[in-house]
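Engineer: Show me the folded form of this:
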Amino acid sequence: MIAETVCSAVSAAGLGIAVVTAYRKRYLAAARIAAYSLIPVALVMTGVVGWAADTAFSPTAWAGFILLGGSWALFATTRAVERRRGGTRQERKAARSAAREPVAPASSAPALRPTARPANRPAARGEASEDFSDIEAILKKHGI
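Structural biologist: Modelled structure (predicted):
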């Protein structure tokens, strides 16, 4: 009974604010406020408020919410541990077996020619890259 009265008061206050907003010629905002203020009355008329009030004061309902929270906590904990370990048991086993197998067992020839310079070795002092020559030209132009 108290919950229905509170919802009716909230709706009446919201409709009053909507009227004031419409008086100020902000019709779109007034319509939006009116829509929000009708929600509490609609919830009372559908019986949701009565059900929620009965649920809020029921010890059985609170025990159910506590069990739901506990199951969620267990689920979240197991997922966190599983992610930290690197997946399920089968996924870890498959990853270990894949790591043992060679990537390309048939390729035994070197990928680079013996005379080619590896990409990670820096260029010699005499060699100038085209990218750096452009930068050097810009720096020389500005006297740096």
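
Engineer: going forward, measure contacts between C-alpha atoms and count neighbours the same way
Structural biologist: Noted.

Engineer: In terms of secondary structure, what does the helix or strand encompassing A94 contact?
Structural biologist: Under DSSP states H and E, the secondary-structure element containing A94 is helix 89-100. Packing contacts for helix 89-100, counted by 3 or more C-alpha pairs under 8 Å, 6 or more residues apart in numbering; DSSP states H and E, involve no helix or strand.

Engineer: one more, for comparison:
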Amino acid sequence: MLAETVCSAVSAAGLGIAAITAYRKRFLAATRIAAYSLVPIGLVLTGVVDWVADLVFKPSTWIGFVVLGLAWALFMTTRAVERRTGGGRKAVQAAQRDAVAPQASAPSLGATRATTTGSKPKQEKQPAPAPAEDFSDIEAILKKHGI
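Structural biologist: Got it, this is the predicted structure:
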């Protein structure tokens, strides 16, 4: 009841301001003010004001909003942790695309000898090939896009 009275008073005041504006020969502005002032009374007549009043003054509604906020906070926290650790959907998809045994393509004979004999394998220094062209920037772009 109080909300309807307030909305009616706001509409009446807005129509009064629109009338004063029209008297000053600013008809476009007066029409716009009249349109805005009719919105509160239209909301009262459609019942939206009662619905909003019930929504605002019900404790169970506010508890529902708190639960939704908590769910949102938990979701965003897990997303932040997932991004920080590098895990997540992209890492799972990349792991699924890898071979069953990615180290199987590496020569296993040298690693087996090193572990069985207990000695370190000799590292041969190969001279670096002379760079014909510098493709490091292109390689960085390709790595960035996972290619």
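
Engineer: After superposing, what score do the chains get?
Structural biologist: Overlay of the two chains. TM-score (TM-score structural alignment, normalised by the length of the first structure): 0.61; 106 aligned residues with a C-alpha RMSD of 3.1 Å.

Engineer: Where does the helix of greatest length in the first structure end up in the second structure?
Structural biologist: For the first structure, the helix reaching the highest residue count under DSSP state H is reported as helix 59-85. Following TM-score structural alignment, the partner segment of helix 59-85 of the first structure in the second structure covers residues 59-85.

Engineer: quick one: the matching stretch to the first structure mean distance?
Structural biologist: On the superposed models, the aligned residues of the first structure are on average 1.8 Å from stretch 59-85 of the second structure, with distances taken as mean C-alpha distance after the TM-score superposition for the first structure.

Engineer: equivalent range in the second structure for the helix or strand just after the helix holding A94 of the first structure?
Structural biologist: The first helix or strand that comes after helix 89-100 of the first structure along the chain, using DSSP H and E, is helix 130-141. Mapped onto the second structure using TM-score structural alignment, helix 130-141 of the first structure covers no residues at all.

Engineer: quick one on the thing from earlier: how many degrees apart are the helix holding A94 of the first structure and helix 59-85 in direction?
Structural biologist: When axes from the mean of the first three to the mean of the last three C-alpha atoms, to 10 degrees is applied, the directions of helix 89-100 of the first structure and helix 59-85 differ by 10 degrees.

Engineer: Quick one: distance of helix 89-100 of the first structure to the chain centre.
Structural biologist: Using C-alpha atoms, centre = their mean, to the nearest Å, the mean C-alpha position of helix 89-100 of the first structure is found 29 Å from that of the whole chain.

Engineer: For the closest residue to C7 of the first structure other than its chain neighbours, pull up the helix or strand it's in.
Structural biologist: Excluding its sequence neighbours, the residue lying closest to C7 of the first structure (C-alpha to C-alpha, 6 or more residues apart in numbering) is P40, at 5.1 Å. Under the criterion DSSP H and E, the helix or strand holding P40 of the first structure is helix 27-46.

Engineer: what's the average distance of that helix to the second structure?
Structural biologist: Mean for helix 27-46 of the first structure is 1.1 Å (mean C-alpha distance after the TM-score superposition for the first structure).
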